[in-house]
Structures are given as structure tokens and as C-alpha cells.
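Colleague: sequence unknown, structure follows:
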């Protein structure tokens, strides 16, 4: 048989572990795995490289359309090019930051239109759960093809912007969970206690606090743990499948593990930045590293790594949430936008920090960046290197340190807390459905073959 592509001589991460083998691709799908596969129109020599499933980043924000309010934030064009360069072949897009927020059929269609001819990678969508879409919006989103839902227990959105996102109060959370349970899809939750964190932040600001250290102190660990418990309790009452986003403390992970052991359908993620930075270095870096939940201390970080390596955290995401430079350029950390631009450095940083520095197995690496999120959100053609799946790969050059520079970034605004950091691995090539969308030699391709994934 003649194939379109054969990737030869790489160390390939399969479902049962890594093996040096070849992969054949036909019509965008993985057609065969093994040696002596035959002829192909193109042969890619992956000798010395690790061939992993392309990353499925289950938590990413694109602000397209910006609704004239956020037109200069990250759009599909730059955001998906950054994905390609970073080894991310598909992602789950959050329903907020774009205007209008994705909360019903009309806003979902507006989002799809905004992405036409701009996608370098594949995109699945979250629909929002907000207090104002409980009379049909949940069902419209399900029919429109969202892969899952997202809500905030923390304060979010700008009430001066019509159509912006809004956090769910307890009633909206309860009623929304009942409705989402009927769809069978997962509700992803930003779990922070808004009443307490808002008030603590207000008090710190009035007392003249300006530092990121003080900002972290205004969002203590228990303000994550309490809403995680509450969300789990509501899930038990409603039968809704849930996922806790960007858990930043081991205590939060423990609540999820306990509930799962009791039979609750709940998973959680953490983010690359919680495993890389710690509180002691935040003020030296500046507000570009501000996010919520906040980046906690070194002891907390060590505890999070223990949870990752024990398998209690289902997957790792970027929570890529960039803004314009003026919203980060603040003397007072409490006034700065909370969100980190990180999608381009998910794979290389995690490979370095997890596999190379901490001995994470390659199978676990592939599971936490690709297989587990694809399975959780039913992206059934994604997430693993096996026959019949989409031919989505990232080729990683191990033990190849480089220093990230701003000009390396594909983001619309060249902001990242990783700038100036030495990263010990490199993305050599990214392949989406059999087509190279990034290589070190050629850069990001102009083909824009990405598609919206409808469920």
C-alpha cells in the first residue's frame, strides 16, 4: 500500500508505552504502525526525536470576536499559530473573553463565523453556563455542537459590556447542572469563593497593598477548597458530570480524588504555570504572571507535582488567557488583568519539567497532554497514536535547551512569563491530520487547515 506520509525512526508514544517504530498516514488518519510499512509520497525522519500525540489543550481563551471592546486581544489567527508552534494540535476554547460570550445558538454561530479561514489547529468549544441562559440557552448550545460547558463560581465578566460572561450564583449552578446532566456532557468549573476573595482583595487594596505576594494572600487555599466541595455536592444532587479547572493546591485535588473514589463523575486539571513558578518569584517577574487561582508557594508546588505523578490530576492545560499590554502594565498588581499567555510553551516546558527533570514516563506525559483530555471531552478522533485516529503529532527534540525570546512568540501581544527562561526541550515539528503545520526549518505554515469540532 502507498501512504501519504511515513514518519520513520522516532521514539513513538503509543497507548501501552514508547517504542522505536514507524507511523504511516493516509487521508489524514493513522493507517499503520510498525516497521517496513512500504512506500509514501513523503518520508519524515524522526531519528532522535520523541513522537507524541499532539497536545489537546483543554483550557484556552481566544478573544474573537472582540466586539469592539477586545479587538486587540488574542484572536484565532495568532492564537492557533502559537498552538501550532507549541505542539498543540487541538484545544477546547472557553466561552468567555470574546464578545458576545458563547451562551446560546446565536453567539455560538457568531464565534464559528469569526474563526473561518483563521484556524491553524482544530478547535472544540465550551458553551457557557450563566444566570441568563437557563431558559433554553443550554439546550441550544448542546444542539450547536459544544463539547462541554463552563461556569465560574468566582467573579468574572465586565457588567458594562453587553453580552459579556457572568459568574453563576448557587441557584444558577444548581439549575444549570440539572440541565447539563440531561445532555450527558461535562461541566467545567472555575472554583473560587467569590464573596471571600473579592472582599479580601478589596481590603488589601484599601490597605495599600500592591504586590503579587499580597494578591496571592488575598486568595488563600481554603477559598479554592470550599467551592470545589460545594460543586461536588451539587453534582451529587443533580447527577451532572463535572471537571474542576486549573486546581492550584493539593488540598483541592484531594477533594476531587475523595469524591471520585465515592463514585462521583469528577476530574480535575492543573496548569503548566502552577508547576513551574512559585510565589517567591512573582513580583520580580511582574503582573504578566498574575492569574487566578494564584500561583502559590514552593511547598504547594511540590505537592502539586506529587499529585500529577500519582495520577490524581487528569490533565494539564495552559489556561492561555492573554490581554493587551496596557492591562498588564500596572504598578499595582491588584489592578492588573489576571491571565497568563502560555499555550506556546505547554509541551516543551512540561516535557522538560516532567519527563527530563522528574522522571515522568512518556506514557504519562502523553496521557496528561492528550489522551485524557480527549477522552474526558469525547474528542474521539484525537488524543492518541493508534490506527484510525487523526494523524496529529508533535515531534519533540529532547535535551535541547534554548532561551525563549519575545520574538519567538506567535501571540498577537508578545507577553509571556516564560520569556528569558531556558527550556530544556524543543518542538521540532507539529503535524495536524497528516499535514505539517509547523517545523523548525519552515516556521508556522500558512495553510490554516484547522476545523471546528462539533459534538
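Modeller: Nice, I can see it. Since this is a predicted model, take the numbers as computed values, not measurements.

Colleague: CA only for contacts and neighbour counts going forward, please
Modeller: Noted.

Colleague: Run through the residues that contact residue 143.
Modeller: If you count contacts by CA atoms under 8 Å, 6 or more residues apart in numbering, residue 143 has none.

Colleague: Now whichever strand or helix holds it: buried residues?
Modeller: Assigned by DSSP states H and E, residue 143 belongs to helix 137-144. Buried residues in helix 137-144, counting neighbours by 16 or more other CA atoms under 10 Å, are found at 137-142, 144.

Colleague: for stretch 196-204, same thing?
Modeller: Neighbour-count burial for stretch 196-204, with 16+ other CA under 10 Å as criterion, is recorded at 196-197, 200-201, 204.

Colleague: Second structure for comparison follows:
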């Protein structure tokens, strides 16, 4: 064996128990009892109190590389490793060029080469210009496709009309792939008053829940009519959860995600001028937050991913919501942010791992990660669920020190992260 990890608590088959995990050439080859005997080159004993978990998988990350000076593969994957995240999937939107062609995908892979501490996959983009020509991107290895139903904010990444969206779904279905949907209705947003000033209510009113509800309803009908695998990204509202629940009850096969910021914050948490909280769709009410947690509990929502969408600080509008870029920086803290809220609501590490490891991996088509099992990659993290730590934005490894989590005390701490059995992060101080 190359490596054996022994833990009093390891998450195996949905339960926490003592175990020894044996690794050869980056793959788990045996899961035995805690005292199982192996001939190993190296052994690691997980400290008492910590849990050996599958590495987290974040299937919604905006790296923007090559492109603007917002985030890079080196900084993003370093932050991911420190957060216990062993695989991320990059969104096609914020890089230059956007990932809507094989040439753009090749450019992104070239920039990432040799700079990544964790595994990286890529979503391809669907825009009106490449409808009917998605096969080359699929052949080149994208994990699936992402589209917008409203203005993306990027002139190089146009949104789809309802008719174009249906055509994209049929094409993606023929490819046997998955279509990720930014579900806000373009017409509803166009009719809404644009945000302005330092009041968060202005920003909230500019992106009403009705925009999300109408777009999710359209996605449900397109999924029903085409048989495509449709996935709704960053669900934010109680009404959208209700639409998805009704679709599931009616036999429509869809998946959906929400994000740490919707599960952590509510409108009253956003201070005047707090543009670091601006996201699209927006953070909503306490009732919406509670509905999202209920949606996770009953399976209407499948997973939680960061939607790490950073920008340079000067693009956050200096407190003016009308001038603020809509995106939240959270990659390194996202598992701990979710765990802080989940633990307080009675959930355990098994649910955390299902939402943030197993199901995002499945969405992206990976069967070799997101769980600790024979044949799986040895992508693992040592996680102390009871530790607490204050977030200091300047200490995070994101390219820019700007996040709404700055100053918050979060529960959980990552002691160590392995990718294919190699240590990619180890905390300097670990309690014995």
C-alpha cells in the first residue's frame, strides 16, 4: 500500500464508523477495520474528534482564467484545498474567451496546466451562436453545458430565448449530457426597476422571485417535453422550491442546487451599502431560507455548491447596489458555512457530504469520487466538525479579500486534504 489512513470516525456508506482506508496509486483499494493490518509505505492516524470525509466537490465555480484579474486557477485551487474541496468544475462565463468553443476550452486548459492543487473539470457554455454545434465541446470533454435565460451580464455570453432553450435541451439530450440553467426570466427582469443606491431593498426588488419562478416553470416544461437532464443552478426562493416539488411529484426528472449564501444569510443580514452580499438571484427572506433547508431535507434540492463568483473589489460599486457586480466570493469557506447552519438544524456530516460531495460529483458525471469506497479516488479530507474558527478575509487564498463571511465564526475546520492520496493541504496546527 502507498498510504493507509486510520480514523476513529470515517464516513463510509452513509454512516460514521472506525475504519482504515488503504490507497494504491491514488485509488482506494480496501476499506477495513480500524486495526486492519497492511504493509504500507506511509500511515496517517486521523486525530480524535476529526472525521475522515470524502473530499468535497464544488460543481459551480467561476475561475475567470484566462480573463479579468478576478480569480485564477492557482488561487482558486489553493483556496479549494484549504476548504477540503478536492474537485471543482469551472463555469464557462467569466473567462476570456468564454467557453463556448473547443478553442476556448483548450485555452483555459492551457492556463490551468501545472497550476492546480485539486482536480478541475469544465462546463461548456450554450449561447445562440453555438446552438446545433455542441458536439465538439462534448467530444472535448466538458462535463455538461450551462445556459442563461436572462442577461448574463457578459456581452460575450448571450442568454437563450425560450425557443432556443428548448432547442438546446433537445441537443443536450441527444448528446446524453446535462444542461445547467441560470433560471431567471429575462422579461420579468427587464420590467423590474433597476437597482440604485445603498439600500439592499432596491437590489432585491430588481430581481423578484417571480423571475426565478417563471424561469423554473419553463425549465420544468422543457425537461418534460424533451426528456433532457435539466439542472437548476442557485435556487434562492421558496416559490421556486414549490415549483420543483410539484414537478418531481409529477414525475419530471430534474435536479437542483442551492448555495451557502442563501442558506446562511437573509435580507436583514445585509447592511446598508453591503454590496459584498450582492448575488444573482439575490439573498431573500428568512422564510425563503427556511424553505431551502426544507427542500434539502426532503430531496427537492439535491446539492449545495458555492457559486464562487468573485470580482475585483472596485467592481462591487463602493456600496452602490446599482453599480455592483453580482457575485459572492466563498469557495474556501463554503463547506464550513453550510456545516455551521446544518449542524444547528440537526443535520450530520453524512448529509453534508451527500449535498457537497456525492451529488455534485454525480451531476458532473463522476462515479469515482464523492464517497469513500473501494475503486474510488483517494480524494479525502480530515474535518473537525466541532472546531470553530473566525473568517478573516485577508487570510483566505482567494485572489481578492472580499466576502460577506468576513468576521463570522464558522463551525468546522479542515486539518488535511488529499487528492489521489497526495497531501495538498495540511494545517500547521492540529489538535491531537
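Modeller: Looks like it arrived, so ask away. Nothing here was measured: the structure is a model prediction, and the numbers come from that model.

Colleague: Can you give the structural similarity as a TM-score?
Modeller: Once superposed, chain against chain, the TM-score is 0.95 (TM-score structural alignment, normalised by the length of structure 2); 427 aligned residues with a CA RMSD of 1.6 Å.

Colleague: picking up where we left off before, next structured bit after the helix holding residue 143 of structure 1?
Modeller: strand 148-152.

Colleague: Over which residues of structure 2 does that following strand lie when aligned?
Modeller: Using TM-score structural alignment, strand 148-152 of structure 1 corresponds to residues 144-148 of structure 2.

Colleague: Just the closest of the buried residues of helix 137-144 of structure 1 to residue 37 of structure 1, please.
Modeller: Distance to residue 37 of structure 1 across those (CA to CA) is lowest for residue 144, with 40.5 Å.

Colleague: what's around residue 26 of structure 1, how many residues?
Modeller: For residue 26 of structure 1, the neighbour count with other CA atoms under 10 Å is 20.

Colleague: Check the one 10 residues further on too.
Modeller: For residue 36 of structure 1, the tally of surrounding residues (other CA under 10 Å) stands at 9.

Colleague: now the strands for the stretch 51-200 of structure 2?
Modeller: Taking DSSP state E, counting those that start in this stretch, the strands of the stretch 51-200 of structure 2 run over residues 51-54, 56-61, 85-90, 119-122, 124-125, 145-148, 178-182.

Colleague: Just list what the shortest one packs against, helices and strands only.
Modeller: Under the contact criterion of 3 or more CA pairs under 8 Å, 6 or more residues apart in numbering; DSSP states H and E, strand 124-125 of structure 2 touches strand 145-148.

Colleague: likewise the last one?
Modeller: Packing partners of strand 178-182 of structure 2 (3+ CA pairs under 8 Å, 6+ apart): strand 145-148, helix 162-175, strand 229-232.

Colleague: between those, which gets nearest to residue 76 of structure 2?
Modeller: Nearest to residue 76 of structure 2 among these is strand 145-148 (20.3 Å), distances taken as CA to CA.

Colleague: which ones are touching residue 338 of structure 2?
Modeller: Each residue near residue 338 of structure 2 by CA under 8 Å, 6+ apart is listed here: 260, 263-264, 352.

Colleague: need the contact list for the equivalent of residue 379 of structure 2 over in structure 1.
Modeller: Aligned counterpart of residue 379 of structure 2 in structure 1: residue 392 (TM-score structural alignment). Counting by CA under 8 Å, 6+ apart, residue 392 of structure 1 makes contact with 53-54, 89, 382, 385, 430-434.

Colleague: now the equivalent of residue 11 of structure 2 over in structure 1, what's its secondary structure?
Modeller: The pairwise alignment with structure 1 assigns residue 11 of structure 2 to residue 13, based on TM-score structural alignment. Here residue 13 of structure 1 is recorded as strand under DSSP: H, G, I helix; E, B strand; the rest coil.

Colleague: One more: the one 10 residues further on?
Modeller: Here residue 23 of structure 1 takes the strand state, with states given by three-state DSSP.

Colleague: Map it onto structure 2.
Modeller: In structure 2, residue 23 of structure 1 lands on residue 21 (TM-score structural alignment).

Colleague: Next, count neighbours for that match.
Modeller: The burial count for residue 21 of structure 2: 26, using other CA under 10 Å.

Colleague: gap between the two ends of stretch 113-120 of structure 1?
Modeller: 15 Å (CA to CA, to the nearest Å).

Colleague: Any buried residues in it, and which?
Modeller: 114-115, 118-120.

Colleague: Stretch 233-242 of structure 1 too?
Modeller: For stretch 233-242 of structure 1, burial by neighbour count (16+ other CA under 10 Å) applies to 234-235, 238-242.

Colleague: counterpart of it in structure 2, which residues?
Modeller: With TM-score structural alignment applied, stretch 233-242 of structure 1 matches the range 221-230 in structure 2.

Colleague: So which residue is dead centre in structure 2?
Modeller: By CA atoms, centre = their mean, the mean C-alpha position of structure 2 lies nearest to residue 305, the distance being 2.4 Å.

Colleague: Find me whatever residue is spatially closest to the corresponding residue of structure 1 for that residue, sequence neighbours aside.
Modeller: Counting by TM-score structural alignment, residue 305 of structure 2 corresponds to residue 317 in structure 1. Counting by CA to CA, 6 or more residues apart in numbering, residue 271 is the residue found nearest to residue 317 of structure 1 once chain neighbours are left out, at 4.8 Å.

Colleague: wait, what's in contact with the one you found?
Modeller: Residue 271 of structure 1 makes contact with 246-248, 316-319 under the criterion CA under 8 Å, 6+ apart.

Colleague: at 10 Å instead, please
Modeller: By CA atoms under 10 Å, 6 or more residues apart in numbering, the residues touching residue 271 of structure 1 are 59, 245-248, 315-320, 342, 346, 350.

Colleague: Just tell me what it corresponds to in structure 2.
Modeller: Residue pairing (TM-score structural alignment): residue 271 of structure 1 is matched to residue 259 of structure 2.

Colleague: buried stuff in stretch 44-62 of structure 1?
Modeller: Buried-residue list, stretch 44-62 of structure 1, by 16+ other CA under 10 Å: 46, 49-62.

Colleague: sec struct for the equivalent of residue 281 of structure 2 over in structure 1, please.
Modeller: Taking TM-score structural alignment, the alignment pairs residue 281 of structure 2 with residue 293 from structure 1. Following three-state DSSP, residue 293 of structure 1 is assigned to coil.

Colleague: Could you do residue 407 of structure 2 as well?
Modeller: State at residue 407 of structure 2, reduced to three classes by three-state DSSP: coil.

Colleague: before we move on, what about residue 375 of structure 1?
Modeller: Classification of residue 375 of structure 1 using three-state DSSP returns helix.

Colleague: Map it onto structure 2.
Modeller: Counting by TM-score structural alignment, residue 375 of structure 1 lines up with residue 362 in structure 2.

Colleague: Touching, its match and residue 231? I think so.
Modeller: No: Residue 362 of structure 2 lies out of contact with residue 231 (CA atoms under 10 Å); the separation is 11.9 Å.
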